[in-house]
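Asker: quick one, fold the following:
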Amino acid sequence: MPLHVTQSLGEVSASDWDALLPIDQPFLRHAFLSALEDSGSLSKQSGWRPEHLLHIEDGRLIAAMPAYRKWHSYGEYIFDHGWADACRRAGIDYYPKLLCAVPFSPVSGPRLLGDGLALLQAVPGYVEVEALSSAHINFTDPALDALVAQEPGWLERLGCQYHWHNRGYRDFQDFLDSLSSRKRKQMRKEREQVAAQGFEFEWREGRSLAETEWDFVYACYANTYAVRRQAPYLTRAFFSLLAERMPEAIRVVFARQAGRPVAMAFSLVGGDSFYGRYWGCLAEFDRLHFETCFYQGMDYAIAQGYQRFDAGAQGEHKLIRGFEPVITRSWHYLSHPGLKDAVADFLQEERAGVRAYAEQARAALPYRQTAE
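Answerer: Presented below is the predicted three-dimensional model:
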């Protein structure tokens, strides 16, 4: 199979790329990925060089993998810093590596677009020819899991996230009625505490936001990094480009106090799913994070009929608010035999630990077990 590589998604027709997408998920669309590139959020200077793998025959795009050459492991949410450190101590070059993923987005979904088995099988050879240490495919879907599991050399890694499921709730009170009395009272109290501070919330779609409002969104987003003395992954231009290219998928909720915006949560929608992505505030307020990021999102998902609310990676505090543990998967191809053997042993133990944790985490869910 002739393997084609492009360092700019602008060289690929948006209609040809999007025609390969098996599901309606905004993160895989040409508009989202190209906005990351064109906004300067991805570049060799930031440690992310686009290196998309394509299968083209007779001028027609048959399959594609969104991929990037990486000189670090930040922004991936599958943490391999320990592997890189072990390589450094052993005198092995771990970077650069090849990553197939959606940058800065720990959202599971297809990573092999179109009829891509031959493309997947070409990855190990590409890693060898390019003298890369490894290839990684993060947050995969079941279809790709089944394919990769049959290919030699790939190691499976498990993770755990927390997703909320809309089980046909009529409204937020209907959801509360499914909880134990103690948890129901706790959530109601949290919402009352926010309301008592005079907050009001307004939902907006991407096409309705002015540039001054995007300035506020970005200021809030960047502040979540500034308080940790970190630089934000995304540039201001990304939000304007995304609003221009796929406004129908964008949802922003503004939190206002005395009519003045003080916080926001940025989300995307696609298919039957609601994806909470970025949050930020300009000052600290008691319980505002939980209301803006979780309860407002649940309210919106119920009202709009979305069946799943994916609020991002990490956060055990989501469990007591009804977000259920979900196993995620990634796959790793490591060229160095010694590193591969060591990581394989580690992953075997880690997989058992992740599965055990997910089972234990269910005990923290707030749902009623018996009639009260």
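Asker: hey, let's count contacts and neighbours off CA atoms from now on
Answerer: Fine.
Asker: I'd like to know how far Val343 sits from Gly159.
Answerer: Note on Val343: its distance to Gly159, by CA to CA, to the nearest Å, is 15 Å.
Asker: which one's more surrounded, those two?
Answerer: Gly159 (23 against 18; other CA atoms under 10 Å).
Asker: relative to Ala84, how far out is that one?
Answerer: Separation of Gly159 from Ala84 (CA to CA) stands at 19 Å.
Asker: repeat that for Phe172.
Answerer: Between Phe172 and Ala84 the distance is 45 Å, computed by CA to CA.
Asker: ok, Asp58 next?
Answerer: Going from Asp58 to Ala84 by CA to CA gives 40 Å.
Asker: those two: which is more packed in?
Answerer: Higher neighbour count among Asp58 and Ala84: Ala84, with 18 against 6, using other CA under 10 Å.
Asker: could you also give me the structure for this second sequence? I'd like to compare it with the first:
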Amino acid sequence: MNYRTGIVSSLAEVGEFAWNGLLAAQQGAKDEANPFLSYAFLHALHESGSACADTGWQPQFLVLWQDDTLAAAMPLYVKSHSYGEYVFDWAWAEAYERHGLEYYPKLLSAIPFTPVSGGRLLARDDAARAALVELLCAQQQQAGMSSTHVLYPPEAQAKQLERAGFMLRSGVQFHWLNAGYADFEQFLATLEHKKRKNIRAERRKVREAGVTMRQVRGVDASEADWRFFHRCYANTYAEHRSSPYLNLDFFLRIGASMPQNILLIVAERDGQAIASSLLIHTADTLYGRYWGALEHVPCLHFETAYYQPLEFCIAQKIATFEGGAQGEHKMARGFLPQKTWSAHWLAHPAFADAIERFLERESGGIEAYIDELNERNPFRS
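Answerer: Model prediction:
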């Protein structure tokens, strides 16, 4: 089948109707509902200057057109560093540098600053997806870069990339699954006694500190709410002596363009807001994103980033809460380990062989780690 192929540096070249139409046409996937793949989210990242050439995220999206229909596309960036990815390849870059080789720039398919699984090979059918993989392989050969990395694809797409010559890497996240709980207490009742007791104690500390919580749906969030959230978000980075990836313009943009997917949680004491968290959601999945506070209150992070979102999931009958990257401590709060995937191609044969051996060893360790975690299941037997 003949496709017209291209590389675009802005989603405006594709258009919102064509991009979201492609997402809606995904076969047997939930990508049409994945808010991080939406035109609104990605365009806000680029137009706000949060993910652009100046910040080391140069958009270079692959697109395949069939007449006037977008048949396939891939979010792809030229990266000049490895920040904001959450699948760490710093050691690979250092190895290249020690041998006098350039690791950057590299090609990366991911949602910037967002460790959430979702389609990377977006296509209307199998033929278009196969053609997209061929285009990716041709592009990485022609670009002359060190490597290509596809982060957090679904397993089926990871396997397709493996057949095209990529090496697979697995990781672990922690997700909470809703068993149809009537309320938070019914969920607590399913946990081991010690876990249940600790959660009640953490929530009690927040109440005794005089803190109240407010859940703000995106459609009701004011500019003042967004400005306050950004202050909290930026303060968290400042306390860790680093710079935030996302700016206020980005948050205002998604607040205006995708409010139906947004939940803000605000903590207040004595009538003053002191902390906030941002979550993105669909009808069946809640994604924990960012949190920050202007003052320290013991256990406030757990209340704002976990317990309030869990109450929201239960009330809205949302099936899954993805709490974000890493965080073994989430297990004590009812989250269970889930495997994630990434796919990697390296141009240098010797380094590709070395990394393939490393990934084989790492894979065995990941499997053992997941088995160990499952043995420490927080729920009552």
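Asker: list the TM-score for the superposed pair.
Answerer: Once the chains are overlaid, their TM-score stands at 0.97 when taken by TM-score structural alignment, normalised by the length of the first structure; 368 aligned residues with a CA RMSD of 1.1 Å.
Asker: can you find the partner of Tyr39 of the second structure in the first structure?
Answerer: Aligned against the first structure by TM-score structural alignment, Tyr39 of the second structure finds its counterpart in His30.
Asker: quick check: its match touching Trp17?
Answerer: Yes: look at His30 of the first structure against Trp17 with CA atoms under 8 Å: they come within range, at 6.4 Å.
Asker: neighbour count: these two, which is higher?
Answerer: The neighbour count for His30 of the first structure versus Trp17, taken as other CA under 10 Å, is higher for His30 (24 against 20).
Asker: residue contacts, that one?
Answerer: Taking CA atoms under 8 Å, 6 or more residues apart in numbering as the contact definition, His30 of the first structure lies against Leu9, Ala14, Trp17, Asp18.
Asker: mind checking the SS state of the aligned residue in the second structure for the third one?
Answerer: Right, the one you point to is Trp17 of the first structure. Aligning on TM-score structural alignment places Trp17 of the first structure opposite Trp19 in the second structure. Local secondary structure at Trp19 of the second structure is given as helix here, using DSSP: H, G, I helix; E, B strand; the rest coil.
Asker: which residue packs closest to the counterpart of Thr236 of the second structure in the first structure, ignoring adjacent ones?
Answerer: The criterion is TM-score structural alignment: under it, Thr236 of the second structure has Thr224 as its aligned partner in the first structure. Excluding its sequence neighbours, the residue lying closest to Thr224 of the first structure (CA to CA, 6 or more residues apart in numbering) is Gly280, at 5.6 Å.
Asker: residue contacts, that neighbour?
Answerer: For Gly280 of the first structure, the set of contacting residues under the criterion of CA under 8 Å, 6+ apart consists of Val217, Ala219, Cys220, Tyr221, Ala222, Asn223, Thr224, Ala263, Met264, Ala265.
Asker: the nearest residue to Leu42 of the second structure once chain neighbours are set aside: neighbour count?
Answerer: The shortest distance from Leu42 of the second structure to any residue that is not its chain neighbour, by CA to CA, 6+ apart, is 6.9 Å, and that residue is Phe36. By the other CA under 10 Å criterion, the neighbourhood of Phe36 of the second structure contains 18 residues.
Asker: same deal with Gln308 of the second structure?
Answerer: 19.
Asker: before we move on, back to that, can you tell me which of the contacts of His30 of the first structure carry over to the second structure?
Answerer: Of those, the subset whose aligned partners also make contact in the second structure (criterion: both residues aligned by TM-score structural alignment, their matches' CA atoms under 8 Å) comprises Leu9, Ala14, Trp17, Asp18.
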